[in-house]
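Asks: Output the structure for:
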Amino acid sequence: MGGTRLKIVDIETYIVGNPWKNWLFVKVRTDEGIEGIGEGTLNGFAKTVEAAVHELKHLVIGMDPFDVETIGLRLFRDVYSDGGQIQGSTLAAIETACWDIMGKATGKPIYKLLGGRCHDKLRCYANGWYRGARTPENFYEKAKQVVAKGYTALKFDPFGAAWRTVDRSDFTLAIDIIAAVRDAVGPDRDILIEGHNRFTVHTALQFADAMAVYKPAWFEAPVPPQHISSMVEVARRSPVPVACGEDYYCREQFAELLKHDAVHIIQLEPQFLGISASKQICGMVHAHNGVIAPHSAQGPICSVVCAHLNMATPNFYMHEIFDEFNEPWEEHILQPAMRVENGYLQPPDRPGLGVELNLEEVSKHPYQAGNWLPLFKQGWEKRESN
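Replies: A predicted model of the protein is given here:
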């Protein structure tokens, strides 16, 4: 490069039609030929975020990809309108690609640029493994298979299409599923209960009380995220630790949550925040004596980003793995694929993200309008295209 300043010259987009969620990837090109990749997947909004990338990329064309703080300001503050998760996904996709470029230009993996190695390896928890019938028997059998792979923690949503309240039979079924998973994995592995923002405060607390005997490591997103006071109330009264944060897309929302010192497991979503803000939020959580378990249930680049962030974060707790339970062809989307070994993983050690998009495989899986996860529709856990 001869010490010259890099300049962003173009941004390209690619959509991959995974049956349960269309994935959006970007590629940022520079005048020196160094390219970076990022992801902006948002359930139900792949085409929308893709349009936003192309609508806003003029703000960063000509900029140095090393200037990620200013790039973030241009894509968030300077737009002035609040585009929520759509705007956050756009920012994160572009900014992640810039970090990839920085790593390639310096010859360092991203986690080295974020503070270096804090852990020997990253403990993973499995998600998405329970595809199929919502019965205790199915959850039991699938949980056994996950344990056989070496995972020491499993997350699942036993609540079907529940919203706000449930009838007694559905309540009992959900608790029976939790009991079946605990029975399947034994006493020494963690089970994590996913609430998907489903319940009223009172319903959430009733479930928390009923599941406590099975010793979940956390009850995730038990109530909708918009009323932080509701999340705080559940967290303070629940016998099970509450985890949340994947819905928030700016530092201010985390500051509002953290000031109550009620939730201490924070599941920030790097794909709504970008890597720079994510690292800063990890520090905010650290200052509140909390731990981070970033949301990593989008596409494969998201998982790689979280691996780099987690490795460089002292207060890391657990890494979410959805990739192993997606479509079999997903392992060919990135080269080389990041692999979990006996329930743990390492971020790639190659420069930048350490992976590249396999555009030949990408081209085999076009966008489909029905590819999204309808969490309040009966049978959503089967993860079939709709």
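
Asks: Could you use CA atoms for every contact and neighbour count after this?
Replies: Will do.

Asks: From residue 56, how far off is residue 83?
Replies: To residue 56, residue 83 is 12 Å away according to Cα to Cα, to the nearest Å.

Asks: swap in residue 187?
Replies: 50 Å.

Asks: this one as well, want them side by side:
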Amino acid sequence: MKISELRVYVLASAKKHYLMIAIETDNGLTGLGEGTLDHRWPSVAAGIEEGFAALVGQDPTSVQKHWSTLQDKVYWGDGASSRAALAAIDQALWDLTGKSYGLPVHKLLGGAVREEVPVYLNQWWAGYTSTEDLIDKAETAVTNGARALKWYPFGTPENFAYRVRKHAVSSAVEQVHRVREAVGASTDLMVDIWRRLDWASAAAFCSGVADCGLVFVEEPTEYQSPEACARLSASTGQRIALGERLHSRKQFAAVIESQAVGLVQPSVIRVGGLTEAVKIGHAAETYAIGVAPHNPHGPIAIASSVTLAAVLPNFVVLESYENHNPPARTEFVREGPAIAGDRYVLSDAPGLGIEIDEPKLAEIATKFTRTHG
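Replies: Just a heads-up that it's a prediction; the model follows:
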């Protein structure tokens, strides 16, 4: 069995460009991967084609060998576009390997620790205009089955202020208390600060919400400062989470080895695929640090993230943008992870547990390219 053909699909929505690939072998098997990186899809697509050229004609099941070769000889560094290209190929190779042996990828990675993967919901807050409106949306989400919610008390990513004034901290603390009161103690809550605060403001916020029982506070301050995160954790007792902007186990090493956070958040796409994400998860386990994967992706990367969550003993919760990624998913996904209540149910299908209607995807794709070996 040898790698023979690459097909790249770009599907545009209002806010994202979903980049999905299919790698085919000479015996007709197809592996699926995803490298969604929003507006940077042209550089990711170019990187995928370059990586494919280095692998064509080879056995796809030597996944670790191919990952190391691509990282060292093709992509060279830890840039976002290069890692997303590597991730797409890595996922497709794992999918092919599972299908060739008739096994789900989680079996190839040592077997699942859990059959169900709990999630927290993001985007439930979309379009809110006030704290009262936010509370209404939170109560609706809980009524509809959500058991864990994350939001942005200093504003959404679309309207963040880069200078947070002192009064904004007290307003954000009040908002967290009001949401907690509205949804009750049985709903898990977490907040994302998106690196908007200096250390003193972050400490004031974390201390102010200490009695709200948050699962985590994400990126309260500059994500490249593990020292600041360690000080926050020690001084406030708040569990800090970060990692969505880190691209490799080397970048995670400083955060993990200093025990600066309670949770790391590797993205399957941003770190270069399952091969690297699993290693990051095991490194965190060494220091009793949990894993809550970053997952605002399309259906193939979601399947990969569910696989990652299933095999890590220190997994805590998976991010979900259910019903937001991508809007046309129901048109081309035949089989794939779907939320049942507040969790994904692990698939035992060979590969990553997702199948798509490629002709339909090609029909609705904004861009489609085919490369032969």
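
Asks: out of residue 187 and residue 56 of the first structure, which sits in the busier spot?
Replies: residue 56 (16 against 11; other Cα atoms under 10 Å).

Asks: which SS class is the equivalent of the more buried one over in the second structure?
Replies: By TM-score structural alignment, residue 56 of the first structure lines up with residue 51 in the second structure. Following DSSP: H, G, I helix; E, B strand; the rest coil, we place residue 51 of the second structure in the helix state.

Asks: residues in contact with residue 49 of the second structure?
Replies: By Cα atoms under 8 Å, 6 or more residues apart in numbering, the contact list for residue 49 of the second structure reads 6, 371.

Asks: Tell me how many other residues surround residue 213 of the second structure.
Replies: When neighbours are counted by other Cα under 10 Å, residue 213 of the second structure comes out with 16.

Asks: residue contacts, it?
Replies: residue 189.

Asks: now do residue 25 of the first structure
Replies: 13, 14, 15, 16, 37, 38, 39, 40, 41, 93.

Asks: Tell me where the stretch 101-250 of the second structure has helices.
Replies: 105-108, 131-143, 166-183, 199-208, 226-236, 249-257 (DSSP state H, counting those that start in this stretch).

Asks: and the second one, how far from the first structure on average?
Replies: In this overlay with the first structure, the average offset of helix 131-143 of the second structure from its partner residues is 1.2 Å by mean Cα distance after the TM-score superposition for the first structure.

Asks: and if you look at the longest one?
Replies: Superposed on the first structure, helix 166-183 of the second structure shows a mean distance to its aligned partners of 2.9 Å (mean Cα distance after the TM-score superposition for the first structure).

Asks: Also the fifth one?
Replies: After superposition onto the first structure, helix 226-236 of the second structure sits on average 2.9 Å from its aligned residues (mean Cα distance after the TM-score superposition for the first structure).

Asks: okay, that helix sits on what stretch of the first structure?
Replies: The aligned range for helix 226-236 of the second structure is 228-238, by TM-score structural alignment.

Asks: Same list, the contacts of residue 25 of the first structure, but as TSV with secondary structure, neighbour count and distance to residue 153 of the first structure please.
Replies: Converted to TSV, the contacts of residue 25 of the first structure look like this (DSSP: H, G, I helix; E, B strand; the rest coil; neighbours: other Cα atoms under 10 Å; distance: Cα to Cα, whole Å):
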residue	secondary structure	neighbour count	distance to residue 153 of the first structure
13	strand	19	35
14	strand	20	33
15	strand	22	31
16	strand	24	29
37	strand	27	30
38	strand	31	28
39	strand	30	26
40	coil	35	27
41	coil	30	25
93	helix	33	29
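
Asks: does residue 135 of the first structure really touch residue 178, like I thought?
Replies: No - when contacts are counted by Cα atoms under 8 Å, residue 135 of the first structure is not listed as touching residue 178 (10.4 Å).

Asks: Which of these two has more residues huddled nearby?
Replies: Taking other Cα under 10 Å, residue 135 of the first structure and residue 178 do not tie; residue 178 has more neighbours (27 against 14).

Asks: host element of residue 300 of the second structure?
Replies: Using DSSP states H and E, residue 300 of the second structure falls within helix 299-311.
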